[in-house]
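Asker: can you look at this prediction? I've put the sequence above it.
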Amino acid sequence: MTGEIHTPDISHRVAEKVAAANGTDPLNLDPLYNRIDPDCLNSLFQDETSEGYVEFLMAGCNVTVQADGTVEVAQSETHEKGAQTGSSGDTMKAPDSLE
């Protein structure tokens, strides 16, 4: 044992927070990969110097993942729980160095 503290991947924290916002278990949600690639999400902001954010809709919630790893979840005002939309509603702000 190395004494390191394990921090859940961003994708796991997203699932947990969206489930909490919907009052359900994360296993009852549609898989995250139906909305965004979890591996890409986990690796996107691994570097502590990363900037930007990713926003997407999941299970009736607006999800924002900040470059510092902060995950914000809020019930969507424009979509009912579980509602399907014709577009993904996903957005991403690239780091300033890439713009």
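Answerer: Yep, it's here. Numbers count the residues shown, from 1 in each chain.
Asker: only C-alpha atoms from now on, for both contacts and neighbour counts.
Answerer: Will do.
Asker: what's the nearest residue to E55 once chain neighbours are set aside in contact with, if anything?
Answerer: Of all residues not flanking E55 in the chain, T64 sits nearest, at 4.4 Å (C-alpha to C-alpha, 6 or more residues apart in numbering). By C-alpha atoms under 8 Å, 6 or more residues apart in numbering, the contact set of T64 is 53-56, 71-73.
Asker: if we go to 6 Å?
Answerer: 54-55, 71-72 (C-alpha atoms under 6 Å, 6 or more residues apart in numbering).
Asker: can you show me the helices along this protein?
Answerer: 10-22, 38-44 (DSSP state H).
Asker: hang on, the earlier thing: among the contacts of T64, find me the one that's closest to L27.
Answerer: The nearest member of the contacts of T64 to L27, counting by C-alpha to C-alpha, is V71 at 18.5 Å.
Asker: and the comparison structure, right after this:
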Amino acid sequence: MSAYPTSPVERTARDEPITEAIVWAVAEAKDVDPLDIDVPLYDSIDPDALERILDSDSFEGRIGFSVAGCDVVVYDDRRVVVSEAPDTGTEPSAPPVPGE
């Protein structure tokens, strides 16, 4: 991983579970096969809780977390934006969002 993150990967979970969209976006950001991601998603966030939050009619906004060396932001419209976290030795921040 370089000191500078690659361009963010954006994916929207329309006909797939949000967790599947996250895994595929992380794999694309890291340029690896989804089966080769070295950290399980559930080590970073509770997938069932995330799905319940997104299915809630009252949720508006975004949820951010890190997994497998990537910063992940999930929006209320089920859009996922993933970028490799910069290798700075500090806590990760939310990736830049295309169009914002």
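Answerer: Ah, there it is. All figures in this text were calculated on a predicted structure; none of them were measured in a lab.
Asker: re earlier: give me the aligned partner of the residue nearest to E55 of structure 1 over in structure 2.
Answerer: Mapped onto structure 2 by TM-score structural alignment, T64 of structure 1 lines up with V73.
Asker: now the nearest residue to M58 of structure 1 once chain neighbours are set aside: how far from D25 of structure 1?
Answerer: What sits nearest to M58 of structure 1 in space, not counting adjacent residues and going by C-alpha to C-alpha, 6+ apart, is R35, at 6.7 Å. R35 of structure 1 sits 18 Å away from D25 of structure 1, taking C-alpha to C-alpha, to the nearest Å as the criterion.
Asker: follow-up on the earlier one: just say which of the helices of structure 1 is most tucked in.
Answerer: helix 10-22 (a mean of 19; mean count of other C-alpha atoms under 10 Å).
Asker: corresponding residues in structure 2 for it?
Answerer: Using TM-score structural alignment, helix 10-22 of structure 1 pairs with 18-30 in structure 2.
Asker: quick check: closest non-adjacent residue to the residue mapped onto L50 of structure 2 from structure 1.
Answerer: Under the alignment (TM-score structural alignment), L50 of structure 2 pairs with L41 of structure 1. Among residues not flanking L41 of structure 1 along the chain, S11 sits closest, at 6.6 Å (C-alpha to C-alpha, 6+ apart).
Asker: and the one you found, how far is that from V65 of structure 1?
Answerer: Taken as C-alpha to C-alpha, the span from S11 of structure 1 to V65 of structure 1 is 10 Å.
Asker: over to G23 of structure 1?
Answerer: Remark: distance between G23 of structure 1 and V65 of structure 1 (C-alpha to C-alpha) = 20 Å.
Asker: which one of those two has more residues nearby?
Answerer: Neighbours per residue, other C-alpha atoms under 10 Å: of G23 of structure 1 and V65, the larger number sits with V65, 22 against 9.
Asker: many thanks, I have nothing further to ask.
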